[in-house]
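Enquirer: below are the sequence and a predicted model for it; my questions follow.
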Amino acid sequence: MEEWKKYLHQPNPVSELLNDSIIVIDTNVLLAAYQWREVTVNEVLNALQKIKDEKRLRIPLQVIKEFSRNRPHEIQQRMNDLDTLISKMQKEKPLIERVPMLEGKDSLKEIEELRENYNKAVKNYRDGLINLRDHLKELFYNDHFLDKIMELAEGTILLPEQTEQDLEKEAKERFKLKIPPGFKDSSKEENSSGDFIVWSSILQLKSNVVFVSGDKKPDWVYQDSKKKPITARRELVEEFFIKTGRDFAHITPKDFITSLNPAVSEHVKEDLVNYEAINQQNLSKKDKENINKNSFLKMVSERIIFLLEDLCYKNNITIGRSVYDDLASLTEKRIITEKIREEIEYVLKIYNGLDFNILNDFDVGYAIILGEKCIETLTAYRDF
């Protein structure tokens, strides 16, 4: 082939490549399982098993490393989601405390019965959520999905041809020139070279490749006006073709699964689209600085309130009218120290002051740091 023709190569459509190409999966496809319904997880696992049985599945070692590193955070985040939900569940106090003038009214007795039934239902629901959270905790030690990934990875791992240090060095040189993929991650504090290391593994393959990934960044794909992936970047298609003489294509998890099984349910399609492919550990330093501190303080404060209520339940302490009553009871019973009580009260004071817009970034930032320390201490008290 004449040299110039390489730059005008037209790859086959991904719909055709899916039939006989090597399928490479990205880390986000595996991590997303911790956000999907079981039916969706099974659909994806069945698809990957089918591809493996055809000897067409490949998983870069870098993907396994990233999955291993981020999997605990995904489980932890799901536990935190439940904790946030639990913390918002409040028992209703007797109406007579709010409206004393209703004392003795027949209608008050009826309302009180309804309140008691409501509180019982809230307790049962709360206990059920706590059981679910404990089930998630067990995934750290007994995870059937992890077992399945180990089976799929057997005999499909793509090992790097260079050392990690050499790959990181090459990645930095490419990032300077904005050569995809990965330059969008160049500011990451951790794993900034991850995408390029995955790409270097893909470049080893001497056949057509379809890369299944939820990554929508413009250093991997072209996007439409709604930020949805259209197709792989021309630079990637071209580099792969020049090196191997073969075609490279990018496909989303949804398009991958629906191409293999057009009859999948709408629930599965919804899951395959609506998941968060980037977690906190993958944010760049600049992105982290741009996170709304007020929202983060709200999350920290809600977590503290939940842990305090949980401590009350575990120590048979009646929940008070306010979180400050709970703090007083826990301190009086010597469940928590006076020092941790003062620190928590400070965090809650700053949190409550957010509504008045009188706080500066330093106050909020310090409250967040102190709040995270309080969460660690309360968690230790709870698990003791």
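Expert: All right, it came through fine. Numbering: from 1, shown residues only.
Enquirer: alpha carbons only for contacts and neighbour counts from here, please
Expert: Fine.
Enquirer: I'd guessed Leu236 sits against Phe248; true?
Expert: Yes. Using Cα atoms under 8 Å, Leu236 is in contact with Phe248, at 7.5 Å.
Enquirer: quick one: contacts for Glu110?
Expert: If a contact means Cα atoms under 8 Å, 6 or more residues apart in numbering, then Glu110 has no contacts.
Enquirer: pull out the buried residues from the host helix or strand of Glu376.
Expert: Using DSSP states H and E, Glu376 maps to helix 361-383. Buried positions in helix 361-383, judged by neighbour count with 16 or more other Cα atoms under 10 Å: 364, 367-368, 370-372, 374-375, 378-379, 382.
Enquirer: distance from it to the middle of the chain?
Expert: With Cα atoms, centre = their mean, to the nearest Å as the basis, helix 361-383 stands 21 Å off its chain's centre.
Enquirer: take the one below as the second:
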Amino acid sequence: MNKNFHNLFIDVKKLDEVFNDAIIVVDTNVLLMAYQWRDITFETVYDILNELAEQDRLKIPNQVIEEFANQRPRRIRDLSNDVHSKILSRLTSGSVKDATKHAELEGVIPSLVFFENTEKLLENEKKYNEALTALTSAQKQYKESLNNLLDDIKEYIDNDPILDKYRKIFEISVLDEPKYDDQELKDDLERRKKENVPPGYKDKGHMGDLKIWREILSLANNNVIFITRDNKNDWVYKDSSQRIISARRELVEEFYKVNNKTFKMLSPVEFVEKYSKTKGHNMRKEVKEDMEKSSLAYVRNFTLLNAEAHGLSPEEIKSGNNLVLRYQIDGLEKKINEYLSVAYDEKILLDDEYTSIMEELKLAEELKKENLSLAKEQYSEVLKKLQNVFSIVFD
């Protein structure tokens, strides 16, 4: 039997069949999300991870810990920056100060005695002034509390309460550091890039994901569920809403070839929701909402960490302008490239269709230099055309 044909019929189990006994592997981005979650969300996820660790079902790749250690100080810095930029800097005494400087009504209109409802007017002015005084006092106390919080955050680099919570889990669950043949690892990464084989072929020269994958492959005789935030485009298939559909088939086949077992992938919210149901209760609404939200801070951090790859100017990096648009355009480009790759392999596009698509992409690339909003619209149109072609072909 042809090898590729044979791979179509490997014995991959359904998620429900492996969920209760599979090894759970978490990605770096899951651990780092603790610095964005509310307390109730962190405690929910922590309790699950702790329970899995005690059952020896949680495994954390050594590479994940290395990446977590490198990125943790940056996340703490971001917490401090957010307190400054989103709260403290806006608590300038501006509006309150201006309001408290207003002239007394009797000084503006000395002849108030000749107007109706003067007593009520003066009483309301008194109440207003008392409220402003109370607000000024409350604002001062709030600013003092925020400054105390910033002092606490400064200590988090060396005395991090989230890291302290993680310590027990790390001690139980972190995999031993593997010994790599550096040249063999580089050769494997280059092969994957050349052949568009996940993971790592979209990592622009880095091999972090490949190292994580190697550690996952080392979990012999176990079905594995890998939990990662929905941003690994060379690991998963996604739907039009960017939700994970499944792990890339290449990964499923490689894992099965090495271990004769099943490999699955879930987003954090999907995993917590399913785990909660196995315990006989639904995921709390506020926890689900907290995990599902895609915060501007995350988009900004993601883009700034890849500033050069996203073509950001020093001014944009400093100001944060256009970061969301660039991030969205980056996602559209990746999606388009995925469609084009399949279209090329399967010979789906006719020559004139391919030429038309490439001309429209060229226009989008030109627009990206001048107007990101128009560029996003153009990329969206190209993606829509590709999706229409695929829907006709596979309908």
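Expert: Looks like it arrived, so ask away. Predicted model only: the values in this text are computed from it and were never measured.
Enquirer: who's more crowded, Leu236 and Phe248 of the first structure?
Expert: Neighbour count, other Cα atoms under 10 Å: between Leu236 of the first structure and Phe248, Phe248 has more, with 29 against 22.
Enquirer: the more buried one corresponds to which position in the second structure?
Expert: Under the alignment (TM-score structural alignment), Phe248 of the first structure pairs with Phe263 of the second structure.
Enquirer: which one is its match nearest to, not counting chain neighbours?
Expert: Val224 (5.0 Å; Cα to Cα, 6 or more residues apart in numbering).
Enquirer: look up how far Pro199 of the second structure lies from the one you found.
Expert: According to Cα to Cα, to the nearest Å, Val224 of the second structure and Pro199 of the second structure sit 16 Å apart.
Enquirer: what of Leu122 of the second structure?
Expert: To Pro199 of the second structure, Leu122 of the second structure is 72 Å away according to Cα to Cα.
Enquirer: which of the two has more neighbours?
Expert: Between Leu122 of the second structure and Pro199, counting by other Cα under 10 Å, Pro199 is the more crowded of the two (26 against 15).
Enquirer: that one -> the first structure?
Expert: Using TM-score structural alignment, Pro199 of the second structure pairs with Pro181 in the first structure.
Enquirer: same question for Asn159 of the second structure.
Expert: Correspondence of Asn159 of the second structure to the first structure, assessed by TM-score structural alignment: Asn142.
Enquirer: picking that back up, what about the residue nearest to Phe263 of the second structure, neighbour count?
Expert: 26.
Enquirer: residue ranges of the strands in the stretch 51-200 of the first structure, please?
Expert: Assigned by DSSP state E, counting those that start in this stretch, the strands in the stretch 51-200 of the first structure fall at 57-60, 157-158.
Enquirer: can you put the buried residues of helix 361-383 of the first structure in TSV and add distance to Pro229 of the first structure?
Expert: Formatted as TSV, those follow (distance: Cα to Cα, whole Å):
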residue	distance to Pro229 of the first structure
Val364	38
Ala367	40
Ile368	36
Leu370	41
Gly371	39
Glu372	37
Cys374	42
Ile375	39
Leu378	44
Thr379	41
Arg382	45
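Enquirer: centroid-wise, who is the farthest residue in the first structure?
Expert: Distance to the chain centre peaks in the first structure at Gly104, reaching 52.3 Å (criterion: Cα atoms, centre = their mean).
Enquirer: ok, it to Glu116 of the first structure distance?
Expert: Where Glu116 of the first structure is concerned, Gly104 of the first structure sits at a distance of 17 Å (Cα to Cα).
Enquirer: can you check Pro218 of the first structure too?
Expert: Taking Cα to Cα, one finds Pro218 of the first structure at 55 Å from Glu116 of the first structure.
Enquirer: look at the closest residue to the match of Pro199 of the second structure other than its chain neighbours and give its secondary structure.
Expert: Sequence neighbours aside, Asp219 is the residue nearest to Pro181 of the first structure in space, at 4.9 Å (criterion: Cα to Cα, 6+ apart). At Asp219 of the first structure, secondary structure determined by DSSP: H, G, I helix; E, B strand; the rest coil is coil.
Enquirer: residue in the second structure matching Asp219 of the first structure?
Expert: By TM-score structural alignment, Asp219 of the first structure lines up with Asp234 in the second structure.
Enquirer: does that match touch Lys204 like I think?
Expert: No. The pair Asp234 of the second structure and Lys204 does not pass the contact test of Cα under 8 Å, sitting 12.0 Å apart.
Enquirer: neighbour count winner among these two?
Expert: Asp234 (20 against 9).
Enquirer: in terms of helices and strands, where is Val268 of the first structure?
Expert: Counting by DSSP H and E, Val268 of the first structure is part of helix 266-273.
Enquirer: corresponding residues in the second structure for that helix?
Expert: Counting by TM-score structural alignment, helix 266-273 of the first structure corresponds to residues 285-292.
Enquirer: quick check: buried residues in the matching stretch?
Expert: With the criterion 16+ other Cα under 10 Å, stretch 285-292 of the second structure contains buried residues 287-288, 290-291.
Enquirer: same deal with stretch 42-58 of the first structure?
Expert: For stretch 42-58 of the first structure, the neighbour count (16+ other Cα under 10 Å) marks 43-45, 47-49, 51-52, 56-58 as buried.
Enquirer: also stretch 239-257 of the first structure?
Expert: 239-241, 244, 246-257.
Enquirer: against Asp209 of the second structure, how distant is the residue nearest to Phe263 of the second structure?
Expert: 16 Å.
Enquirer: just the strands in the stretch 201-350 of the second structure please.
Expert: 224-227, 236-238, 244-247, 263-266.
Enquirer: what residues are up against Thr27 of the first structure?
Expert: Thr27 of the first structure is in contact with 63-64, 66-67, 213, counting by Cα under 8 Å, 6+ apart.
Enquirer: neighbours around Val41 of the first structure, how many?
Expert: Counted with other Cα under 10 Å, Val41 of the first structure comes out at 21.
Enquirer: do you know how far the residue lying closest to Val269 of the second structure once chain neighbours are set aside is from His206 of the second structure?
Expert: Leaving aside its chain neighbours, Val269 of the second structure sits nearest to Met291 (5.9 Å; criterion: Cα to Cα, 6+ apart). Using Cα to Cα, Met291 of the second structure is found at 28 Å from His206 of the second structure.
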